[in-house]
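Participant: Build me a model:
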Amino acid sequence: MGVVSRVHRPSAVRREQRAVRSVIGLALVCATAAAVLTGCSMQEAICGGGEYPVVGVGGTGSACVPNGEEPPGGYTRYPAGKVPEHVDDEWDTYWRTHTVDKDGHTVELPEGR
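Facilitator: I've put the predicted structure just below:
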């Protein structure tokens, strides 16, 4: 019968494997901390990548339009500087009670609308 031999890994290889695992672990911890500290993980975007939000003319409806395309009928772009970016941000909340009328003016909606 043959001799059973053990395969020994050199200690340098084991140290390198531990170092790689440590670096990966540290990177995951840093990425998680950055997401929590910046609020990225807690804010849902109004539109997906490659889209921009539009508001319904005369109402509180909104939609997302692919970049480079014009808003569909019945919708218009939000006024500059008043574009909601995340759910429940300042402008998302504002546009729940305001709209853009057919003449392009920002108006407050009557209560209950």
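
Participant: From now on I want contacts and neighbour counts done on CA atoms only, so please keep to that.
Facilitator: OK.

Participant: Strands of this structure, residue ranges please.
Facilitator: 51-56, 62-66, 75-77, 98-100, 106-108 (DSSP state E).

Participant: Quick one: closest of those to Ile24.
Facilitator: Ile24 lies closest, by C-alpha to C-alpha, to one member of the strands of the chain: strand 51-56, at 33.3 Å.

Participant: Give me the residues contacting the closest one.
Facilitator: Here strand 51-56 makes contact (C-alpha atoms under 8 Å, 6 or more residues apart in numbering) with 46-47, 61-67, 71, 74-78, 83-84, 99-100.

Participant: Equivalent analysis for stretch 27-41, please.
Facilitator: By C-alpha under 8 Å, 6+ apart, the list of residues contacting stretch 27-41 reads Met42.

Participant: One more, please, to line up against the first structure:
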Amino acid sequence: MPRRTNRAATAFRPGRARIIAAALASAAAVVALGGCAGVEYKEDICSSGEYPVLSVGGTGSACVPDKEEPPAGFARYPEGKVPQQVDDKWDVYWDTHTLDKDGNTIDAPDAR
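Facilitator: Reported below is the predicted structural model:
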């Protein structure tokens, strides 16, 4: 008669191992899908190597390569008032404000 050995209490039977593996995989999927729910994605105004410029007299904007000057009809945003991400404080502000031809901040004529 074969001699029976004592298995450790933590040993898994083949059926249990599959159930535990499935449970762990399910838990990992829940964490992967919902684990970042509190993290909000913010889209940058411009890509790396670019800076944003504002349409003079309007609320339009564009992105210009770092080594280039703004095109005609556009100006750099005033220092400290440059939008960084879509819908940040300054992006929203410049929806209703613009620069005049002298660089003064004014209410945008086409403001919503």
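
Participant: on that earlier part again, JSON lines please, covering the strands of structure 1 and showing mean neighbour count.
Facilitator: JSON lines is the format used below for the strands of structure 1 (neighbours: other C-alpha atoms under 10 Å):
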{"stretch": "strand 51-56", "mean neighbour count": "21"}
{"stretch": "strand 62-66", "mean neighbour count": "17"}
{"stretch": "strand 75-77", "mean neighbour count": "20"}
{"stretch": "strand 98-100", "mean neighbour count": "21"}
{"stretch": "strand 106-108", "mean neighbour count": "15"}
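
Participant: okay if I get the ones you listed as a markdown table plus distance to Val23 of structure 1?
Facilitator: Below are these laid out as a markdown table (distance: least, C-alpha to C-alpha, whole Å):
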| stretch | distance to Val23 of structure 1 |
| --- | --- |
| strand 51-56 | 36 |
| strand 62-66 | 39 |
| strand 75-77 | 46 |
| strand 98-100 | 50 |
| strand 106-108 | 52 |
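
Participant: Tell me which of those sits nearest to Ser11 of structure 1.
Facilitator: Between those, strand 51-56 lies closest to Ser11 of structure 1; by C-alpha to C-alpha that is 52.7 Å.

Participant: got the angle for that closest one vs strand 62-66?
Facilitator: Put simply, strand 51-56 of structure 1 runs at 140 degrees to strand 62-66, going by axes from the mean of the first three to the mean of the last three C-alpha atoms, to 10 degrees.

Participant: Strand 51-56 of structure 1 vs structure 2 - mean distance after superposition?
Facilitator: By mean C-alpha distance after the TM-score superposition for structure 1, the fitted strand 51-56 of structure 1 averages 0.1 Å away from its aligned residues in structure 2.

Participant: And that strand, how far out from the chain middle?
Facilitator: Centroid separation for strand 51-56 of structure 1 versus its chain: 16 Å, with C-alpha atoms, centre = their mean, to the nearest Å.
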